[in-house]
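Trainee: Just need the structure, nothing else, for what follows:
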Amino acid sequence: MKKSSRAFKALWAGEIVSEFGGAAGAIINGLVLYEITGSKEWMGVLWLVYFIPSLILQMVSSPFLNHVEKGKMLKNIQLIRSISYTLPLLGYWAFSNTGAITGLVLLQCILGLLQPIYASLAFSLLPDICKEDELAAANGLLDGTLRLMAFIAPGVTTLLLVVMPMQCIYVISAMMYFISFLSLSRIQVKLNQRIPAWTKKFWWAEMKLGYKIFFQKPKLVRLTFLSSSVQFAVGASMVLSVPFIRGDLKGETWEYAIFSGCFSVGYALGTLLLRKLPRNNQVMYLGLVGGGVSFIMLFFVHLTSFAWLCELFGGTLFPLYNANSAAIFQKEAPRERLSQLSAVRLLFFRSTTPLGILFASSQFIHFSSREIYLIVGTLIAAPGLFYFFSAFGEKENNLLDVQNSVNKTEGTS
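Mentor: Alright, predicted model coming up:
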């Protein structure tokens, strides 16, 4: 971290505070809406308002992202988010419950629209502000920090609720995003290319070309679909975790709280482990296999303490795959197309999570929670094992070999 560039430190600091603000805000969104309506249907509407516009924009926005100034766009998004978090509070003060619900819906819609743009640009910005041999560590540090903040934020929010009305948390979330805006303002990355005149024909041609280039890169497609299988399992786990701990294992509320936090703690540990291990394909796919096995192990456990260990184990190993596969994507995607291709990559991730939710919650699929854990874990571990053993036969096993060989060739030409 000490050797990282100033721009990366600014991005990292901005991500930390915004993740805390977003996690705290998400908790309050649910609490405020349920207190007003007492309806789980309204909770579903709130998430649909977030997901549907987000996925639609994700599908069609990729051509725009190649032709924006990334640092400037990222900080502007954080400023808009900061302002948006005041909408429920303003609605509550002005129009009471109806205004609060309207503010919540507007907030969720804005967050859903901005999230895919922000995530794609932040992902594609890393190669511009980090050295290539630092990308895996940088991805791991960002991902691990965000997971840790997602674990810390609920506890801190609970303490804040003891001393202030829950609507006031929106002010804290707005402040966190404004601090993120200030931090990201320190990033200076210029776009060294001419921006073509914007026309409908240009947009359509660019979008088709982006998807075409993506599917012409077999390694990028393979890594994206392997990561999507993980997101499918995450979606299923969102449905299963409470009934599994509270129902199957007869656990208490506090035992579920520990279960939900073990993965984030493990992920932070995995980020540290990532720095100690060689960056090769075997280690990368071993992380994928281990993560899948952690789901499979839940099929066999009968004590909550063992379930905690499964989550801790999975959280520790998944960063080995996630950070290294992200680094490969950032290196091998054409630099001038990275923002666009990262948007395509993120589209698959965000699409498979709702599919996992539907799979685990469908009334037409008669599997127990344990059986679903076994199925989704096998979907991750089986291809991971195949590619793990295949990696032993690859000539270029080290993740940096491809780039190093290119540099050597250029140096001798």
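Trainee: Please count neighbours and contacts with C-alpha atoms only from this point.
Mentor: Noted.
Trainee: And L104, how far from G25?
Mentor: According to C-alpha to C-alpha, to the nearest Å, L104 and G25 sit 10 Å apart.
Trainee: With N76 instead?
Mentor: 19 Å.
Trainee: quick one, which of the two is more surrounded?
Mentor: More crowded of N76 and G25, by other C-alpha atoms under 10 Å: G25, with 24 against 17.
Trainee: Need the three-state assignment for that one.
Mentor: In the three-state summary, G25 is assigned as helix, counting by DSSP: H, G, I helix; E, B strand; the rest coil.
Trainee: For the helix ranked longest in the chain, which helices and strands make contact with it?
Mentor: Longest helix in the chain, counting residues (DSSP state H): helix 87-129. Packing partners of helix 87-129 (3 or more C-alpha pairs under 8 Å, 6 or more residues apart in numbering; DSSP states H and E): helix 6-37, helix 40-60, helix 70-84, helix 135-163, helix 304-332, helix 338-361.
Trainee: quick one more, to check against the first:
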Amino acid sequence: MAFGDFVKRHLVDTRPLSVPAYRRLWAGQAVSHLGLAVTFVAVSQQVYELTGSSFWVGMLGLANLIPLVVFGLWGGAVADAVDRRKLLVAGSLVAWASTVLILLQALLGAPNVYALLGTVALGAAGFAVSSSTRGAIIPRLLPPELVPSANALNSLVYSLGAIGGPMLGGVVLVHGGFAAAYAVDAVLFSAGLYAALRLPALAPLGAVSRPGWRSVAEGLRFILTTPVLVMSFVVDIIAMVFALPRALFPELIDLRFGGSLYALSWLVASMAVGAVVGGLFSGWVTRVKRQGLALTFVIAVWGLAVAAAGLSQQLWLVLLFMAVGGAADVVSSVWRQSILQLYAPDEMRGRMQGVFMVVVAGGPRLGDVRAGATASMFGLTTAWVGGGLACAVVVLIVGLSVAAFRTYRAR
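Mentor: Here you go, the predicted structure:
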């Protein structure tokens, strides 16, 4: 096979970037996601300096989670009833306003932990609405065969941001302080806002339901009566709740590698590094048609990679297996999102993205609770390795037992 053919078949498919509206949206996400990561690092450090308590730093997670759940569901319902371009602009403005407010408190030199938590919650609400809406917009901008490729490109952006954003945040904090970090976010966020403003009008298609909690309930009923969609969420919950070992990272580093902060930082970044590699070599992913079956097996690979990392005694092996897990995770996210965007009719896509937001936000946190609780009862190795193996076994049993999901072919 010629090198050019290899590149075309295996490297990330960039064809969606030939569509100007999607290209602007993707580039806006890439830039603004860096700024979001900078603020995440800065606000965590500022809350800790204000309170001296990890409890209050942990409360930032709650301040994010509640709005993500509530406004993810509500925003998805609204996205099915109004012009999605206008809603994306509105959600982006709310998120941008929260960044400006947090910048002002830093400039005024009057920080307050409750004000910071409230501002973070406001930003999470805007993020939830805009993210749900953006996910529903992509199938309107691209032909169906390019949607999986677009999701691979989106995953690549998030993974790169997960690596580069915290690094940029650390540098800015050291040299410029909190105000400089928040100012970076406010400036970079303008790229995402510009992309939203340049979108064409995206009025609703098909039947329109009045936005509200009754509309949310309709969306949930649609999911629960559609086995393919139910399973796309179930397998993700299995992956995160059973196998995510994030809460065990500090204990593993302490017990096996002498508590090295460098080792911890590498471990934290290892999944994102694997996700970047997986995203770069995702060309084959977009050609898979039996996405339900493939999704089942790739989540089993994720579980086995996590289990192997938990058994490894050398740091490089732990990092390698967690990177493999990160690559498997990014592949699974492409297929899950593609199933969700293409299987549901357009008038349901906003609500589907809202539920997706809730699962993505809640699953990892439930996984943290599971990992911490089982480690306290049965020890680190049992919690880590047992969770990975349980994920692989359970997802194979569940995924292969549902015929509609097992035989699903990409539309």
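Trainee: Contacts only, for the spatially most central residue of structure 2.
Mentor: Structure 2 has V360 as the residue nearest its centroid, 6.1 Å off, counting by C-alpha atoms, centre = their mean. By C-alpha atoms under 8 Å, 6 or more residues apart in numbering, V360 of structure 2 lies in contact with nothing.
Trainee: what do we get in structure 1 for it?
Mentor: In structure 1, the residue paired with V360 of structure 2 is F349, using TM-score structural alignment.
Trainee: what about the residue of structure 2 sitting at the aligned position of S368 of structure 1, distance to G52 of structure 2?
Mentor: Per TM-score structural alignment, the equivalent position to S368 of structure 1 in structure 2 is G379. Note on G379 of structure 2: its distance to G52 of structure 2, by C-alpha to C-alpha, is 29 Å.
Trainee: again, but for R351 of structure 2
Mentor: 40 Å.
Trainee: Which one's more surrounded, these two?
Mentor: Using other C-alpha under 10 Å, the more surrounded residue of R351 of structure 2 and G52 is R351, with 32 against 12.
Trainee: which one in structure 1 is aligned with that one?
Mentor: Checking TM-score structural alignment: R351 of structure 2 goes with Q340.
Trainee: How about the contacts made by that match?
Mentor: If you count contacts by C-alpha under 8 Å, 6+ apart, Q340 of structure 1 has them with 62-66, 120, 210.
Trainee: Leaving out the residues flanking it, which one is nearest to it?
Mentor: Nearest residue to Q340 of structure 1, sequence neighbours excluded (C-alpha to C-alpha, 6 or more residues apart in numbering): S62, at 4.5 Å.
Trainee: what's the distance between the residue nearest to L244 of structure 2 when sequence neighbours are not counted and A383 of structure 2?
Mentor: Excluding its sequence neighbours, the residue lying closest to L244 of structure 2 (C-alpha to C-alpha, 6+ apart) is G367, at 5.6 Å. G367 of structure 2 sits 11 Å away from A383 of structure 2, going by C-alpha to C-alpha.
Trainee: Find residues that contact each of those two.
Mentor: Shared contacts of G367 of structure 2 and A383 (C-alpha under 8 Å, 6+ apart): none.
Trainee: among the contacts of Q340 of structure 1, who's most crowded?
Mentor: Using other C-alpha under 10 Å as the neighbour criterion, S62 leads the contacts of Q340 of structure 1 with 28 neighbours.
Trainee: Correct me if wrong: that one contacts L341.
Mentor: Yes. Using C-alpha atoms under 8 Å, S62 of structure 1 is in contact with L341, at 7.3 Å.
Trainee: shared neighbours, those two?
Mentor: Here S62 of structure 1 and L341 have G210 as joint contacts, going by C-alpha under 8 Å, 6+ apart.
Trainee: What's the match for L197 of structure 2 in structure 1?
Mentor: Per TM-score structural alignment, the equivalent position to L197 of structure 2 in structure 1 is S185.
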